[in-house]
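A.B. asks: how would this look folded up:
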Amino acid sequence: MSVRFRPLALLKRSVFGARPFSSSSAVLQEKSSSIFGDVTEVQPENNRSKRDFSDSLQSMGNADEEFDVSKVTLNNDTKLQEFIGHTPKSAVAKLLTPLKQQIYEANVKQNGFFKNNEPVTLTTGEKYKLKLSARELEALEPSMYLKSFRLKSSWKKATIFLRFVSGMNVNEAITQGQFHSKKIGKEVSKLLQEGVEEAHQLGLDAKELYISQIWCGSDGMWRKRVDPKGRGRTGIIHHPYIHVRAVLKTPQTQKRLAWEKEQKELKKKAISQLPNEKLRFKLEGHYKW
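C.D. replies: Below is the predicted model of the structure:
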């Protein structure tokens, strides 16, 4: 039995019903290695719309001197700040409309703090009143929120010092933390020092800041260690880790709270030890037990 092999070109023609593709190396080089010829067109490298990040940074510099990428930071790059949204803005500018912002600032300038339903005259001569809830007032008043990293201490030890510095001036609390017998004092002092640096960036007076709230909580994942005991017994020693949170505020909040307390005292009724009624019994000169 003889077997005949058909040529490869005839096999391709019989299977696909068309002539086989044929291209030489010279044609491929002319068409930029494209086997389809004029069907597709290779875009030149000069017409790229996107460039590498390094090329875009290099183009930011002047033609005479090279651009130093290492000098680009978040503090000196205004376009990067606008893109990320880290430009420092007050809560009044973020949350209030332009008209309410003018009324709020005029009210604070007039009274030293914001008073609800207080008539205010703007520069245009128009008079307005603005009423805000207690939650809105807390959000609009200047404040700072601080949080620490993982600290090696316990709730009981930390709470002793945190209650001591609560309500204290920030600079005074930093001094107390440096010389306090508790080790957590130095960690809290470092945390408050970071708050002082951030206050300068936000345009707040760090000397007037006070600690409105300060607390601690468990940081989780406490380290465990075996505690060997007598008679073949063992226990487990837990090494606690905590974190500290603090809220710093300005004297504007103190003035508002003092005024609200005074108004609350004025609204109270007079307290009398005896009821304001006629006596319906006879008074005697001695007590009867």
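A.B. asks: contacts and neighbour counts: CA atoms only from here.
C.D. replies: OK.
A.B. asks: surely residue 171 and residue 205 touch.
C.D. replies: No - counting by C-alpha atoms under 8 Å, residue 171 sits too far from residue 205 to count as a contact (11.4 Å).
A.B. asks: I have a second one here; can you model it like the first so I can compare?
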Amino acid sequence: MLWKYFRIPRRFNTTGTSSLFDAAISEAKPLKSSKPIPTFTTGNMRTSPQKLNHLARLIRNMTLDEAEAQMRNVLKKRGLNVAQMIKRVGHVLNHNYNQDKKEYYIKRAWVGKGAFLKRLRIMGRGRHGVMHRPHAHLKIQIEKIKPKSDIDELLKKFKKDLFIQVQDTKPVYPIHPVWSSKPWKYVTSDKWVDPKNALIRRRD
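C.D. replies: Okay, here's the model as predicted:
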């Protein structure tokens, strides 16, 4: 049954001869098997973009489970809204795309500026000013976790073996003996010139 995988142009009549049917099959375009996964957003929230950006920086390059647990335990007011959005992403992947949320991670997370409402600010001596009620929203883009190949493991092992820390087995002695606490002073006394007292720090 090729009809479910191909879209037949309308100008061809499938009830005609075999030549028309072959031409329709040759020009037919295969249907896409999966829809692209869109970006997800929290919607406008009553917070400033600067405060919300701290949460966006926190969940980047995290898996969905790690990001949700992090947002539920963070000491920020809007962390719960971000956690609910990440939970909704997992349900959408399971219901609409038949995917497991454990196979995805947050590739990008950025903050958008919403409406800044202007309100009256009452001050002393009959004066007034303007205050702003900021709004912002957070968007995330998810991507499937790529399995690590053997080449990545070999490169990681090569970089690890390339830099080897050398342990010193002998104590380090100063090249020039410490003859005085004032190295710019020329000492001519016998107690400083004596090699037995070369490594002993003394005060003049």
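A.B. asks: out of residue 171 and residue 205 of the first structure, which sits in the more crowded spot?
C.D. replies: residue 171 (17 against 11; other C-alpha atoms under 10 Å).
A.B. asks: could you check which residue of the second structure pairs with the more buried one?
C.D. replies: By TM-score structural alignment, residue 171 of the first structure lines up with residue 65 in the second structure.
A.B. asks: roughly how far apart are its match and residue 134 of the second structure?
C.D. replies: 30 Å (C-alpha to C-alpha, to the nearest Å).
A.B. asks: circling back: now do the SS call for the closest residue to the match of residue 171 of the first structure other than its chain neighbours.
C.D. replies: Excluding its sequence neighbours, the residue lying closest to residue 65 of the second structure (C-alpha to C-alpha, 6 or more residues apart in numbering) is residue 102, at 7.1 Å. For residue 102 of the second structure, the secondary-structure state derived from DSSP: H, G, I helix; E, B strand; the rest coil is helix.
A.B. asks: which residues does the residue most central in space within the second structure contact?
C.D. replies: Geometric centre of the second structure, nearest residue: residue 60, 2.7 Å, by C-alpha atoms, centre = their mean. In this structure, residue 60 of the second structure makes contact with 106-109, judged by C-alpha atoms under 8 Å, 6 or more residues apart in numbering.
A.B. asks: try 10 Å this time
C.D. replies: 67, 105-110, 140-142 (C-alpha atoms under 10 Å, 6 or more residues apart in numbering).
A.B. asks: quickly find the element holding residue 106 of the second structure.
C.D. replies: Assessed by DSSP states H and E, residue 106 of the second structure sits inside strand 104-113.
A.B. asks: in the first structure, what residues pair with that strand?
C.D. replies: Counting by TM-score structural alignment, strand 104-113 of the second structure corresponds to 209-218 in the first structure.
A.B. asks: which of the residues in that stretch are buried?
C.D. replies: Neighbour-count burial for stretch 209-218 of the first structure, counted by 16 or more other C-alpha atoms under 10 Å, picks out 209-216, 218.
A.B. asks: for the first structure, which segments count as strands?
C.D. replies: In the first structure, the strands defined using DSSP state E lie at 120-121, 127-128, 143-147, 151-152, 210-218, 223-228, 234-239, 241-249.
A.B. asks: which one of the ones you listed lies nearest to residue 191 of the first structure?
C.D. replies: Among those, strand 143-147 comes nearest to residue 191 of the first structure, with 7.2 Å by C-alpha to C-alpha.
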